[in-house]
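S.K.: Using only what follows, build the 3D model:
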Amino acid sequence: MTESSVQPALWPAPYASGAVEATVSVPGSKSVTNRGLVLAALAAEPGWLRRPLRSRDTLLMADALRAMGVGIDETVSSSSGATGPDGAGGAGEAWRIIPTGLHGPATIDVGNAGTVMRFLPPVAALADGPVHFDGDPRSYERPLHGVIDALRVLGARIDDENRGALPLTVHGGGALDGGPVEIDASASSQFVSALLLSGPRFNQGVEVRHVGSALPSLPHIRMTVDMLRAVGAQVDEPETGGEPNVWRVSPSAVLGRDLTVEPDLSNAQPFLAAALVTGGRVTIPDWPERTTQPGDALRQIFTEMGGSCAFTTTGETTGLTFTGSGRVHGIDIDLSEVGELTPGIAAVAALADSPSTLRGVAHLRLHETDRLAALTKEINELGGDVTETPDGLHIRPRPLHGGVFHTYDDHRMATAGAIIGLVVDGVEIENVGTTAKTLPDFPLMWAGMLAGAGV
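M.R.: Sure, this is the predicted structure:
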């Protein structure tokens, strides 16, 4: 049991009486871990996933793949050192993935994990037998029609009672024709990634053409493409001279690989924000100098909001050190490519010395909760002045006061409230345990960061 799973219903967010000075080791990327699991499950040979994130979303993915017959041995590699703290997916943890023939019948619990509910129906179409998908009540409200409709065009048989959402059953036939398909992925870039990840195993590969309005979270599609190429897939994409809004994956074997998962840079956000809002300094070890993770944009965004950052080396460890200046500035920014960063940026913006406008994130209304409505309500109930716009938020800083900050079972709402609580005394986070979705033991990590800052 992780620390975050036994937190009180109302968690008193620690108040920092001084500048935060800390080094925080952030667990592995959820996005990389779950993509790595899918690709390893589709491979023609066993592979390793080192330093994976161990969280609710990634364990749901692993359990789902096991239900379809994939062998996943959570063990410790003798060549990688010791395991990290419970839930963290430490430096020595490694999962051995042994692909086998995918089969049903199987029942999969997706929880409220977008990657599980969207990445696995294409995998299930390759299984021999029916695979039933169900999840948390909120998962029924999240869009899935892009994946369902596309799979039907590509030859899959799916029973969803015409909901375009969970629950549903994929009647796997052991193979899928594949080929060209048009989808509207404006609700989620995961619709595109879901089809591309399984594309090499389709008889004709897959050609995905996005035909809707602006596509959000493009860095996540770039991550998918990079990881596909790393396992031997041939991918044509707009980034490398291909046709705009079209991705093609050729049919091929998927190679087993030995993949080391990067730290989750989006989950580093609250710790960098702590340095920014307290005028302190936080170092995140192993921050990659080149990455497709959307969280890398924090280096530029938080610098514009009043801090500075640099890659630093201590002993054999290289990391990113972020330093706050003691002032926080507002920002006018399009977050369409990095929408998952919006809650943390909104929290910082509520503490700034000038207004902020966050644009390009209308799709956040369909995430774990309606994040735009939730941020508006919770910050305003602490005395803030936040207004929803058609595609984002306008935030006018006001003196804030303590109170209950509700999370709506959304991990990024919880960490946003914790950021505000650093400099606003008396903030209580409802259900901080929801952070276990992607950041196990967040309360323990937060307390460790603050140990030298005064609480």
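S.K.: Please make it C-alpha for all contacts and neighbour counts, starting now.
M.R.: Noted.
S.K.: can you give me the strands in the stretch 351-455 of the chain?
M.R.: Under the criterion DSSP state E, counting those that start in this stretch, the stretch 351-455 of the chain carries strands at the ranges 356-359, 385-389, 392-396, 403-405, 427-430.
S.K.: Please give the structure of this sequence too, so both can be compared:
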Amino acid sequence: MQITPYSAPDFDPYGDRDTPDEEGGPWIAPTASGPLAARLRIPGSKSLTNRELVLAALADGPSLLRAPLRSRDTALMVEALRSLGVAIEEVPGEGGFGPDLLVTPPEELTGSTSIDCGLAGTVMRFVPPLAALALGPVAFDGDEHARRRPMRTSIEALRALGVEVSDEGRGALPFTVHGSGAIRGGELEIDASASSQFVSGLLLAAPRFEEGLRLRHTGERLPSLPHIEMTIHALRARGVEVASPEPGVWSVEPGPIGALDVDIEPDLSNAAPFLAAALVAGGTVSIDGWPASTTQVGDDLRELLPRLGAEVRLEEGTLTVDGGAGVLGGSRPPALDLDLSTGGELAPAIVALQAFAEGPGTVTGIGHLRGHETDRLMALAAVFADVGGQVTELDEGLAITPRAMHGGPWRVFADHRMATAAAIVGLAVEGIAVDDIGATAKTLPEFPELWARMLRGSEPEPAGPAGIDLLGL
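M.R.: Sure thing, here's the model as predicted:
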């Protein structure tokens, strides 16, 4: 079998695709000219890819990740693990998704290195416990926006476990983990109210702690519980004994993490803007490869979109959303109050749909989104105001009052989901000018190309470098 070192994909957001001008100006979100009839396939889940990369790096033998996502977040994770001594190589894949990844863990993780987290929460929160298991200091830093993301819980958790962390009191990037090659483990209390990733990052490494880990969440809320369930499922699949004896408490027994060959599911949250498009433009959008059961929060779309007026069916692994006449055909979503506490990453797409609804609505349970790639509540309120809409911040969510919108600049704030929300609005509002469509490279580098083909109904073409298989477009 021929193997080659992993190389990050090219993240040029435009490439040979249409750009508004030769100076690299804003991306003008295309409007829909009629109902859709699109069928497509979405690349692998970022959440699953990065969890499986971490577990493979700690496993007791080589693991093969089939159809992994190739994006900026996963490339950053690959490079972070390689800097700790993990071998990650490309091997031929099947099914048009690009190469698979063969991950071979080292006998010992090595420190005395630096790690670029970019804007990836999974890197900045999953990798520090691994760095503590390595020998030598590991310096962490990232993009400018990453330095504003909450990290104090991870830093204080490592200190409580006996790990030296230098952050000059910031509780944020940059910081340095001084690894000693081992973590004792045992009892630990944290407040993970800001992100479930604080819990997942500790659970993923916990089997390698000398005493395992009994972790208790002390905060009043815990967002995105399905992501913790995803972590637990991935651990159990590799033979790790993990339990949750009561809500907010998890125990992981020490022991080996089994080597495992894993098929990575499509990223169902990345499917959200494409499925939402059917409700705006009308017609149908189908996503192939949709799992019958999954731990991904994107599967909540099967329940959410019917409440917003769509017909949804899952048949033989293909999810189809029928938006009927759509907003452009005079059919507006009903006014709803929605709780997205378990699936906050879907909020930008849902808010974009509610901006066209029959009346005012709310999205609540998403206060933790203030600490994501940007303060998403602030950002959504600001960009809708820029184009004539009305979105108002609440303590734990947003209130949406539909208004006639107009074209204008749409600021992304380095957030991929802000960019895809703009694309949804642009289907019905001419002249939405997105300042940084390249932000979508974080989890879906080919978004502009895939979006354009969905709209123009082009013939199918071979999968692109990030593994997108375009079917029947």
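S.K.: Give me the TM-score for these two chains.
M.R.: The TM-score (TM-score structural alignment, normalised by the length of structure 1) is 0.94; 435 aligned residues with a Cα RMSD of 1.2 Å.
S.K.: follow-up on the earlier one: how about TSV for the strands of the stretch 351-455 of structure 1, with mean neighbour count and distance to Ser198 of structure 1 added?
M.R.: As requested, the strands of the stretch 351-455 of structure 1 are exported to TSV (neighbours: other Cα atoms under 10 Å; distance: least, Cα to Cα, whole Å):
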stretch	mean neighbour count	distance to Ser198 of structure 1
strand 356-359	22	32
strand 385-389	19	37
strand 392-396	23	33
strand 403-405	22	40
strand 427-430	24	38
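S.K.: which part of structure 1 lines up with stretch 34-43 of structure 2?
M.R.: The alignment of stretch 34-43 of structure 2 onto structure 1 (TM-score structural alignment) covers residues 18-27.
S.K.: if we look at the matching stretch, which residues are touching it?
M.R.: Defining contact as Cα atoms under 8 Å, 6 or more residues apart in numbering, one finds that stretch 18-27 of structure 1 is touched by 51-53, 88-90, 263-265, 267-268, 271, 274-275, 278-285, 439, 445, 449-450, 452-454.
S.K.: possible to save the strands of the stretch 351-455 of structure 1 as CSV with distance to Ile333 of structure 1?
M.R.: Formatted as CSV, these follow (distance: least, Cα to Cα, whole Å):
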stretch, distance to Ile333 of structure 1
strand 356-359, 5
strand 385-389, 13
strand 392-396, 10
strand 403-405, 25
strand 427-430, 27
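S.K.: Of those, which is nearest Thr2 of structure 1?
M.R.: strand 427-430 (17.5 Å; Cα to Cα).
S.K.: so the closest one corresponds to what in structure 2?
M.R.: Against structure 2, strand 427-430 of structure 1 falls on residues 432-435 (TM-score structural alignment).
S.K.: Identify the residue of structure 1 aligned to Asn270 of structure 2.
M.R.: Asn270 of structure 2 maps onto Asn267 in structure 1, by TM-score structural alignment.
S.K.: so how far is Gln354 of structure 2 from Thr362 of structure 2?
M.R.: Applying Cα to Cα, to the nearest Å, the value for Thr362 of structure 2 to Gln354 of structure 2 is 8 Å.
S.K.: again with Arg148 of structure 2
M.R.: The gap separating Arg148 of structure 2 from Gln354 of structure 2 is 29 Å, by Cα to Cα.
S.K.: circling back to that earlier point, so who does the match of Asn270 of structure 2 touch?
M.R.: Counted by Cα under 8 Å, 6+ apart, Asn267 of structure 1 has contacts 26, 295, 438-439.
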